[in-house]
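Student: I'll drop the sequence and a predicted model, then ask my questions.
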Amino acid sequence: MIVATTMTFGGMWPAFDPRGSMLEFGFPSRIAHSPEAAPVMVIGQARGTIVGLLMFIFYYRRQFQLLDTFMAVAGAYAGLVDSYVVWKQGNPRFALFRLVSSGLISAWGFFGWTAGY
């Protein structure tokens, strides 16, 4: 539920505060304050909201194996991509945080702990 909530509402944040959400994501001020970056962040994070909403649906339906699959794949892939991009933009602290937290989410899903394996 924590992952679904974070993805759902975290993905909505850029629609209301693109600059703040980009800074919290780990992007430097030069990107966060760029008007051209805001629509890209809004559109990209909308897809994260979709994944979060699907996770809520799967949880409600008690399809815990699907939740674990989402967390394993999304945690691994998004974690690597997010960390790499934030690192390349000059914020290694946020990159490391994203890598570790996404890795834990991925491991949780990989081991099937939501489904109870």
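Tutor: Here it is on my side, so go on.

Student: can we go C-alpha only for contacts and neighbour counts from here?
Tutor: Will do.

Student: what sits against L104?
Tutor: Neighbour list for L104: G75 [criterion: C-alpha atoms under 8 Å, 6 or more residues apart in numbering].

Student: okay, one more to line up with it:
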Amino acid sequence: MASTIFNNLSARHIPGLFIGTTLTFGGAIPFFNPAYAMREFGLPLYLVKSKDAQDAFTVSAIRTVALGLSVYIMFARRMYHGVDIILACIGTTGILDGWLCWKVGVPGRGVFRATCAVLVASWGWMGMTSA
């Protein structure tokens, strides 16, 4: 019987797969509708309406998709320690996302993003995917 990526998956892999999916597919939204993606991120309307800000947000999305794909590649290669490292790093970027939201006037979204990021980073730092 052929071995597939799904043979060794367990419940501890769910957070990593969820994050990989949201980064890969959610991260691609700015390529199609940057204003919508910026609103979903939580940025205020004055930034959402700015074409320059939309372009910068789309450029940032390229890196987001790459991070999501790197999670999938690590899963495909059964390199679960690598998934944990990526999650710890992604958590750090999420904390900075929360700070940015706070700074531009959407503190509620900022607190939510930072809290979720701490959870993701903790999962990675504790090595929960590779446990």
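Tutor: Great, that's in hand. Keep in mind that what you see is a predicted model, and the values were worked out from it rather than measured.

Student: care to give me the TM-score?
Tutor: For this chain pair, the superposition-based TM-score is 0.95 by TM-score structural alignment, normalised by the length of the first structure; 115 aligned residues with a C-alpha RMSD of 0.8 Å.

Student: give me the residue at the spatial middle of the second structure.
Tutor: In the second structure, the centroid-proximal residue (C-alpha atoms, centre = their mean) is L23; its distance is 4.2 Å.

Student: how much space separates the counterpart of it in the first structure from M71 of the first structure?
Tutor: Residue correspondence, TM-score structural alignment: L23 of the second structure in this structure matches M7 in the first structure. Applying C-alpha to C-alpha, to the nearest Å, the value for M7 of the first structure to M71 of the first structure is 11 Å.

Student: thinking again about what came up before, buried ones in the strand or helix carrying the match of L23 of the second structure, by neighbour count?
Tutor: Per DSSP states H and E: M7 of the first structure is located in helix 2-16. Neighbour counts using 16 or more other C-alpha atoms under 10 Å place V3, A4, M7, T8, F9, G10, G11, M12, W13, P14, A15 of helix 2-16 of the first structure among the buried residues.

Student: okay, the residues you listed in JSON lines with distance to R62 of the first structure next?
Tutor: Shown next, in JSON lines, are these (distance: C-alpha to C-alpha, whole Å):
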{"residue": "V3", "distance to R62 of the first structure": "16"}
{"residue": "A4", "distance to R62 of the first structure": "14"}
{"residue": "M7", "distance to R62 of the first structure": "19"}
{"residue": "T8", "distance to R62 of the first structure": "18"}
{"residue": "F9", "distance to R62 of the first structure": "21"}
{"residue": "G10", "distance to R62 of the first structure": "23"}
{"residue": "G11", "distance to R62 of the first structure": "23"}
{"residue": "M12", "distance to R62 of the first structure": "25"}
{"residue": "W13", "distance to R62 of the first structure": "27"}
{"residue": "P14", "distance to R62 of the first structure": "30"}
{"residue": "A15", "distance to R62 of the first structure": "30"}
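
Student: where do the helices sit along the first structure?
Tutor: 2-16, 18-25, 29-32, 37-60, 64-88, 92-110 (DSSP state H).

Student: picking up where we left off before, which residue packs closest to the match of L23 of the second structure, ignoring adjacent ones?
Tutor: Nearest residue to M7 of the first structure in three dimensions, chain neighbours excluded: G52, at 4.7 Å (C-alpha to C-alpha, 6 or more residues apart in numbering).
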